[in-house]
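1. quick one, structure for this:
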Amino acid sequence: MANVPNDRKYTKDHEWVLTTGDGRVKIGITDYAQKQLGDIVFVELPNAGDTFEAGQPLGSIESVKSVSEVYSPLAGTVAAVNESLNDEPEEVNSDAFGNGWLVEITLSKGSTTDGLLTAAEYEQYISSDD
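-> Okay, here's the model as predicted:
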């Protein structure tokens, strides 16, 4: 079973969202997603200052098996990008919920995590995939 921390929200596209305060959230892909992808060899991320609507692609992750787009779970502006993934994309495999985070965004006015899945809902969703 995949690791699904209770301190964040999830999407059906296998992204996680962690509220960090000050109207910001950190975004990454789930442990389940990184296991499905296999060994990650490259991560393409947006630039700080780029703006996204919810559901819009914000980057991609390339593994030895495939290339997968990462979607912005919420509307906002990129405040920070995990630059360490340029040299160590495998961090997404080894620490998907920690050092393998992708971007931090400042939420657009009115954008909330209310419509995202709880950890329990996400666990149920991925268990139906098996």
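2. drop to CA atoms for contacts and neighbour counts, all remaining ones
-> Will do.
3. which of the three states applies to the most centrally placed residue in the chain?
-> Closest to where the C-alpha atoms of the chain average out (Cα atoms, centre = their mean) is G28, at 2.3 Å. Per DSSP: H, G, I helix; E, B strand; the rest coil, the local secondary structure of G28 is strand.
4. contacting residues for it?
-> E15, W16, V17, A96, F97, G100, W101, L102, V103 (Cα atoms under 8 Å, 6 or more residues apart in numbering).
5. out of those residues, who's nearest V78?
-> V103 (6.8 Å; Cα to Cα).
6. most neighbours among the contacts of G28, please name it.
-> W16 (30 neighbours; other Cα atoms under 10 Å).
7. pull the contacting residues for that residue.
-> R8, K9, Y10, I27, G28, I29, T30.
8. make a markdown table out of these and add distance to G38.
-> Output for those, formatted as a markdown table (distance: Cα to Cα, whole Å):
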| residue | distance to G38 |
| --- | --- |
| R8 | 23 |
| K9 | 23 |
| Y10 | 20 |
| I27 | 19 |
| G28 | 16 |
| I29 | 13 |
| T30 | 13 |
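9. so T19 sits against L74, correct?
-> No - with contact defined as Cα atoms under 8 Å, T19 does not reach L74; the gap is 11.6 Å.
10. who's more crowded, the two?
-> Neighbours were tallied for T19 and for L74 using other Cα under 10 Å; the higher tally belongs to L74 (23 against 17).
11. want to put them side by side, so please do this one too:
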Amino acid sequence: MVFITKFARIGLQAARQLSVTPLGAVQARAIHLTSLLAKERRYTNKHEWVEVVSGSNAIVGISSYAQEALGDVVFAQLPEPGTELKQDDECGALESVKAASEVYSPVSGKVIEKNAEVEDTPALVNSSCYEKGWLFKVDLKNPKELEALMTEDQYKAFLSSSGDH
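-> Take a look at the predicted model:
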């Protein structure tokens, strides 16, 4: 029952497939599973993303578009655990060899963890912006704020639209 609960977000059918699939096939499906979960990320027009991972805990990072626009990230300043953030607050900075950019919180809440690996190895933002290169974790204060953010499909349409992003 716990297994099914953990996979309720991706559907009962996917959970059943994973529970009876040999280990090698599970590894082969990792890319498919990642794309299913990616649809649950929400994006801002400033190119941050947020993904709820459990209860009111969420992970925040920057999009692939943002990391490509920045270029090679060489410095990351992230919010400290315990910091209270409001939606759209400036809460950090990323610097690359060609630009610097502020990081804005896509949601309100309390920072519960920063990704110290990114501060030590900022290039993780470029090589793995959705997995290893996340920026911080937050305990959501108002989960309804997520509804106003773009889904992955809406974000793709936003990027495709004319205008400066």
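12. secondary structure element for the counterpart of V125 of the second structure in the first structure?
-> In the first structure, V125 of the second structure lines up with V92, judged by TM-score structural alignment. Element membership for V92 of the first structure (DSSP states H and E) is helix 91-94.
13. downstream of that helix, the next helix or strand is which one?
-> Assigned by DSSP H and E, the successor of helix 91-94 of the first structure is strand 103-107.
14. any idea which helix or strand comes after that following strand?
-> Past strand 103-107 of the first structure, the next helix or strand by DSSP H and E is helix 119-127.
15. what's the average distance of that following helix to the second structure?
-> After superposition onto the second structure, helix 119-127 of the first structure sits on average 0.5 Å from its aligned residues (mean Cα distance after the TM-score superposition for the first structure).
16. so that helix aligns onto which residues of the second structure?
-> So helix 119-127 of the first structure sits over residues 152-160 in the second structure, by TM-score structural alignment.
17. buried stuff in the matching stretch?
-> Neighbour counts using 16 or more other Cα atoms under 10 Å place E152, Y155 of stretch 152-160 of the second structure among the buried residues.
18. next one: that stretch to chain centre, how far?
-> 15 Å (Cα atoms, centre = their mean, to the nearest Å).
19. can you give me the end-to-end span of stretch 48-63 of the first structure?
-> 24 Å (Cα to Cα, to the nearest Å).
20. which part of the second structure matches it?
-> So stretch 48-63 of the first structure sits over residues 81-96 in the second structure, by TM-score structural alignment.
21. who touches the matching stretch?
-> Here stretch 81-96 of the second structure has contacts from 70-79, 100-114, using Cα under 8 Å, 6+ apart.
22. PyMOL command for the buried members of those?
-> Applying 16+ other Cα under 10 Å to these, the buried members can be selected in PyMOL as follows:
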select buried, resi 70+71+72+73+74+75+76+77+78+79+100+103+104+105+106+107+108+109+110+111+112+113+114
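23. the contacts of stretch 81-96 of the second structure in strands, which ones?
-> 73-77, 100-104, 109-114 (DSSP state E).
24. list the contacts of V52 of the second structure.
-> Here V52 of the second structure is in contact with E40, R41, A58, I59 (Cα under 8 Å, 6+ apart).
25. would you mind finding the match for it in the first structure?
-> By TM-score structural alignment, V52 of the second structure lines up with T19.
26. quickly note the distance from its match to G28 of the first structure.
-> 12 Å.
27. and stretch 54-72 of the second structure, what's buried?
-> For stretch 54-72 of the second structure, using 16+ other Cα under 10 Å, the buried residues are 57-64, 66-67, 70-72.
28. that older thread, could you check how far the equivalent of the residue nearest to the centre of the first structure over in the second structure is from H32 of the second structure?
-> Counting by TM-score structural alignment, G28 of the first structure corresponds to G61 in the second structure. Taking Cα to Cα as the measure, G61 of the second structure falls 21 Å from H32 of the second structure.
29. still on that earlier bit, which of the contacts of G28 of the first structure map to contacts in the second structure?
-> Contacts from the contacts of G28 of the first structure that recur in the second structure, judged by both residues aligned by TM-score structural alignment, their matches' Cα atoms under 8 Å, are E15, W16, V17, A96, F97, G100, W101, L102, V103.
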